[in-house]
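# return a 3D structure for these sequence lines:
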Amino acid sequence: MTTPLTLTPGRGPDGAAVLKAVGEIDMSNTDAFSAALSAALDDLPGRLVVDLTECDYLDSAGINVLFAHADRVELLATPLLAPVMTFSGLTAVVAVRGLEDDAVGPRQHP
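Modelled structure (predicted):
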């Protein structure tokens, strides 16, 4: 059975391309997550903001999808996802906003 996950492309208030994930990202739906990321990045010249603020769970399969696109994404998350993102090393290669008051990770953008 596939875990419920809604993926919605759009634009943020600043005009940046955003892919919003709502639900849980796990092994059962990472193919859809990866396909949505790839589709959003296909015609995008810059970076994609992946909004995980309404994502309640992110397992290692979802982390691997994010690592595969690390050079082209920024993440919005909540402190709920901080342990898995930090422990996996994702915050060392992708800018992540929302885990604390300021962005963490090497690719901080003002």
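
# C-alpha only now, for contacts and for neighbours.
OK.

# list the buried residues in the longest strand along the chain.
Determined from DSSP state E, the single longest strand within the chain is strand 48-58. Neighbour counts over strand 48-58 (16 or more other Cα atoms under 10 Å) mark L48, V49, V50, D51, L52, T53, C55, L58 as buried.

# do the same with stretch 57-66
Those would be L58, A61, G62, I63, V65, L66, for stretch 57-66 by 16+ other Cα under 10 Å.

# distance from the chain centre to that stretch, please.
Once both centres are worked out by Cα atoms, centre = their mean, to the nearest Å, stretch 57-66 turns out to sit 9 Å from its chain's centre.

# report the buried residues of the lengthiest helix in the chain.
Ranked by number of residues, the top helix in the chain under DSSP state H is helix 30-42. With burial defined by 16+ other Cα under 10 Å, the residues of helix 30-42 counted as buried are T30, F33, S34, A36, L37, A40, L41.

# let's compare: structure for the following, please.
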Amino acid sequence: MSTPLTLTPGRRSDGAVVLTAVGEIDMSNAATFSTALTGAGRDAEGAGFVVDLTGVQYIDSAGLAALFPHVDQLRLVSNDLIAPVLTIAGLDDITTVRS
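Coordinates of the predicted model:
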């Protein structure tokens, strides 16, 4: 059974590609998350993209692992709940993480 996760691709008014995640990211849906990240990277055409995690209440190691292949392209927007997890994983050292 998959944990509820909604992934919404889009673009900001400045043209930047954004992938918005809402729910929980864990091993049951990490492959879907990874596929969405790959699609966002493709849509961004090398310009980088934003992953909005402000609506995510939980992310486990499978969800974090899905982010690492894309760190050269992505910028993360986090909430106060999962920001410490991103920091402990070291993502703030290799890509932009902001609240």
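
# ok, so of the buried residues of helix 30-42 of structure 1, who is nearest F87 of structure 1?
Using Cα to Cα, T30 comes nearest to F87 of structure 1 of these, at 19.7 Å.

# which ones are touching the residue lying closest to D59 of structure 1 once chain neighbours are set aside?
Leaving out its chain neighbours, the residue that sits closest to D59 of structure 1 by Cα to Cα, 6 or more residues apart in numbering is D26, at 5.2 Å. Counting by Cα atoms under 8 Å, 6 or more residues apart in numbering, D26 of structure 1 touches T3, Y57, L58, D59, S60, A61, G62.

# now the helices: where do they sit in structure 1?
30-42, 60-68, 82-88.

# dump those into CSV; add distance to A16 of structure 1 as well.
Output for the helices of structure 1, formatted as CSV (distance: least, Cα to Cα, whole Å):
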stretch, distance to A16 of structure 1
helix 30-42, 12
helix 60-68, 18
helix 82-88, 23
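
# and P13 of structure 1, which of the ones you listed is closest to it?
Comparing the helices of structure 1 by Cα to Cα, helix 30-42 comes nearest, at 17.3 Å.

# run through who's touching the closest one.
Around helix 30-42 of structure 1, the neighbours that count as contacts under Cα under 8 Å, 6+ apart are L7, P9, L19, I25, R47, L48, A61, G62, V65, H69, R72.

# ok, average deviation of that helix from structure 2?
With mean Cα distance after the TM-score superposition for structure 1, helix 30-42 of structure 1 departs from structure 2 by a mean of 0.8 Å once superposed.

# what stretch of structure 2 does stretch 82-96 of structure 1 fall on?
Per TM-score structural alignment, the counterpart of stretch 82-96 of structure 1 in structure 2 is residues 83-97.

# got the buried residues for that stretch?
Buried residues in stretch 83-97 of structure 2 (16+ other Cα under 10 Å): A83, V85, L86, L91, D92, T95, V97.
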